[in-house]
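Trainee: Quick one: sequence and predicted model below, then my questions.
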Amino acid sequence: MEIINKYRLSNSAGDAIITFFNKFSNLDISPLLLSTKTGKEFLNVTIVPYMMFKEVPVKSFQNVEYVFYYRLLIKTIKSLLMIDSINQSLVLQYEDKKEVRNGVECRIFGEQYYSNWWKREESDLLLGQYLLSLILYSDVTTLDHMGKSFGHPMFLSLGNIPNHQRNKPESKALIGYLLILKAMDSKTKNSDKFRMAQRKVFQKCLSTLLEPIIEGPELHFVMRGDIITFILCIFIIIADMVEADKFTNVYQPSCSRRPCAKYLVSRDDLNNTNLMEIIPRTPDAMKQAINSGEDKDYSIHPEKNAFWKIRYSELILVSEIGLWTAYYL
């Protein structure tokens, strides 16, 4: 039935496929329904809670109601863990991975759970708790099936999954479509009011997605037949440079007085190798700049960052033509 729906075959074509299968399958009992119409009706009434998208009105702009479509974060994670290959391969603890190369023992950092960060965060957990590392990634794309319109899908994966498994399609789950406001005319598009509305809508979508883990609650999932207690953390957000600036709510580099992604260095001092003090662009530094009215000097927008309420939010890794840059959230 999935193939019939995907290629939009007529009921008669679908019935012909069913007849052909039943004739040559040599099965005593056919696994297919009696007709295409019956199958479509079955799919329409079948409800799988963890697969369903929620709808939340976010903003009305120029007589257009913008609705955020998303899946509940916890249920999306559960849908990944229900896949047997993921459930069986999920790594629960830090591993000190080493290899001998050219006669020298070397530390390996090929997986998240090999990192010093993982070891440090794991040491702060209570007995019986395990880290569950969340990986978010997004990019604006063209949605052909929606009439060449632009969409902003966001996907979720887990850092506990080994790389070879995480690169498979089933290890990634669509979690929502971040909203993109559209201006009816160029004057509106270039206005500060419109840009502010865009930023607020973007952060509102993120806040809605991340709301279940703001307080850092214990969550319990079934792993290999046992109930495991997890503490969720967002370790990586993968995006291009433009997307990263949206997540961190900072100015675009072309119009920023402090274009460095990680440190509060002025444009004039980017090549100054004699700097003695460099302030990192941490959440506390950004909050202080906004509260003291220095947001413009620090090249940060005054709107609240959705990640500031989350216990575990240290950095974003940005992939820009193979170049990885660390961003503080």
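Mentor: That came in fine, so what should we check first? Residues are numbered from 1 along each chain as shown.

Trainee: hey, let's count contacts and neighbours off CA atoms from now on
Mentor: OK.

Trainee: Which positions in the helix or strand hosting Met286 come out as buried?
Mentor: Taking DSSP states H and E as the criterion, Met286 maps to helix 283-291. For helix 283-291, the neighbour count (16 or more other Cα atoms under 10 Å) marks 283, 286-287, 289-290 as buried.

Trainee: again, but for stretch 271-281
Mentor: Buried residues in stretch 271-281, counted by 16+ other Cα under 10 Å: 280-281.

Trainee: and what of stretch 188-204?
Mentor: Using 16+ other Cα under 10 Å as the test for burial, stretch 188-204 gives 194, 198-204.

Trainee: For burial, what's the neighbour tally of Phe235?
Mentor: 21 (other Cα atoms under 10 Å).

Trainee: residues touching it, list them.
Mentor: 133-135, 159, 312-316 (Cα atoms under 8 Å, 6 or more residues apart in numbering).

Trainee: could those residues go into JSON lines alongside distance to Pro253 and secondary structure?
Mentor: Output for these, formatted as JSON lines (distance: Cα to Cα, whole Å; DSSP: H, G, I helix; E, B strand; the rest coil):
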{"residue": "Ser133", "distance to Pro253": "30", "secondary structure": "strand"}
{"residue": "Leu134", "distance to Pro253": "27", "secondary structure": "strand"}
{"residue": "Ile135", "distance to Pro253": "25", "secondary structure": "strand"}
{"residue": "Gly159", "distance to Pro253": "30", "secondary structure": "coil"}
{"residue": "Tyr312", "distance to Pro253": "26", "secondary structure": "coil"}
{"residue": "Ser313", "distance to Pro253": "23", "secondary structure": "strand"}
{"residue": "Glu314", "distance to Pro253": "21", "secondary structure": "coil"}
{"residue": "Leu315", "distance to Pro253": "18", "secondary structure": "strand"}
{"residue": "Ile316", "distance to Pro253": "17", "secondary structure": "strand"}
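
Trainee: Included below, for side-by-side comparison, is a second structure:
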Amino acid sequence: MSYKCPFCQRYFSTRSAYNQHKNFCTPPNNDSSDSEELEEFEHKTNNHDIEMVREDLCEDLSDNKSTDSEINNQSFQSMMSISEVGEIDQNIEEINHDENENIFENILEDSDSELNEEESKPEINVNYPSEAYGDLMELVTKHKLNNATGNAIIKFFNKHANLDKSPLPRSIEQGRKYMDNMKLPNLNYNKTSIMNYNNNEYFLYHQSLINCIKNILSISDISQNFALTFEKVEHNGEIEFSEQNTGIWCENAEKSLPPGARLLSLILYSDATNVDTLGKSQLHPIYLSIGNIKNWRRNKKDAKQLLAYLPILKSNNITERKSETFKIAVRECFHKSLELLLDPLLKLNKNGIDLFLNNEMIWFYPRVSAIISDWPEAATYCITYKSPMSKHPCHFCLVTRDNLADLNLQIDDITPRTHVNMQQYFNQNLKIPFALKIYLIFFGICRKFT
């Protein structure tokens, strides 16, 4: 076991060494008022300032040997700065439990802040009463500070700023309420009813797909890493497929567009995710990115947008979950959600859309080029059986189960699944032999996008 100092993050193997170190590590106080503030911080962490950590024996020995030198060499130059206060408060946040808030609303706010924190500063300060007000709320949200910590920062600022009128909110609670009432493009999620199952109504929380595209295209350096046309790349006489705009699909899709139009390749990511350690709460996010962006740039957080949270149907027991009625309802809910999300693309299928890229208006035709998911979800997208024991288990092709692992299989022996041959097998009542689960919306969407 070891003891953690809340000021400098050092660990000590004995309580006595920790107490001696704490006398040196505590920042010096110049006046009684500053002492009161430090005592207030220490009082908040008093019950939790000692963190019991299980460590390896070698780490304990290392701490024992270094304790004396750490105490003797401790510098008295560590003044209490605002950044140090932030570090202390962050430790408090890690120890204390957050207030019980709606888990879905928290994730919506956190996901937008994470997507924008790395590359560009969110342009939200203009909607705040002052720039300092916005900076404070951005700091509290980004570092997930609790209300007590935020209020301590406000008190510290107001005391030393010597301003007639403080630009900050009276409390963090007031600031959070102000944020809840703000109308920000990146935080406007619509709530749409998808279906009713077992007297429970299920909703889709989603953004506008077009707004998500515009948000990505508005990033300052995206145009520098954005491919507008197909590019044939060869290396040592062989074709190299390194980016989406070097693929055969891009070449064929580009040929189908009117003269002067550009292809806008869209990528969807989706996967159901646990949002608590016990696995009892789940969300099903679906993200959007643009395939025209170079791979290395597209892998950064700000090059993706949270498009929606898909509804997750609940069953009363395991028997209901395994029933065919429940499985059909799950597929229906999933594809109704997709139909709503992709509806803007269907409307643009004829005339395309004009979008700004690097202050230039470009005529785009958006097309879904790739969907990234795990195997069960891919089967849900393609309306195929999820079991690996079915005759044709692959959601992408019609290779039989016995030949799926054949390394010598020729390309001519692989028949891809398309909405054309799947519709044909359905009409011939061959759904089971070809591991096909029918849902009519699926065929309508596929027919429009191919």
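Mentor: Happy to help now that I have it. Quick caveat: nothing in here was measured; it's all calculated off a predicted structure.

Trainee: related to what we said a few turns ago, from the buried residues of stretch 188-204 of the first structure, which single one is nearest Lys54 of the first structure?
Mentor: Lys54 of the first structure lies nearest to Lys204 out of these, by Cα to Cα, at 14.8 Å.

Trainee: thinking again about what came up before, the helix holding Met286 of the first structure packs against which elements?
Mentor: Helices and strands touching helix 283-291 of the first structure, by 3 or more Cα pairs under 8 Å, 6 or more residues apart in numbering; DSSP states H and E: there are none.

Trainee: once aligned to the second structure, how far is it on average?
Mentor: Superposing on the second structure and averaging over aligned pairs (mean Cα distance after the TM-score superposition for the first structure), helix 283-291 of the first structure comes out at 1.1 Å.

Trainee: Where in the second structure does that helix fall?
Mentor: Aligned by TM-score structural alignment, helix 283-291 of the first structure falls on residues 419-427 of the second structure.

Trainee: which SSE is Trp296 of the second structure in?
Mentor: Using DSSP H and E, Trp296 of the second structure falls in helix 295-298.

Trainee: Run through who's touching stretch 307-325 of the second structure.
Mentor: 197, 202-209, 212, 282-288, 326-327, 330, 333-334, 337.

Trainee: Only whichever of the residues you listed are buried, select them in PyMOL.
Mentor: Selection of buried members from these for PyMOL, criterion 16+ other Cα under 10 Å:
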select buried, resi 202+203+204+205+206+207+208+209+212+283+285+286+287+288+326+330+333+334+337
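
Trainee: Sort out for me which of the contacts of stretch 307-325 of the second structure are in strands.
Mentor: Mapping these onto strands (DSSP state E) picks out 197, 202-206, 282-288.

Trainee: Just the closest of the residues you listed to Ala378 of the second structure, please.
Mentor: Ile286 (13.1 Å).

Trainee: Where in the second structure does the longest helix along the first structure align, residue-wise?
Mentor: Counting by DSSP state H, the longest helix found in the first structure is helix 192-210. With TM-score structural alignment applied, helix 192-210 of the first structure matches the range 324-342 in the second structure.

Trainee: ends of stretch 75-89 of the first structure, how far apart?
Mentor: Start and end residues of stretch 75-89 of the first structure are separated by 19 Å (Cα to Cα, to the nearest Å).
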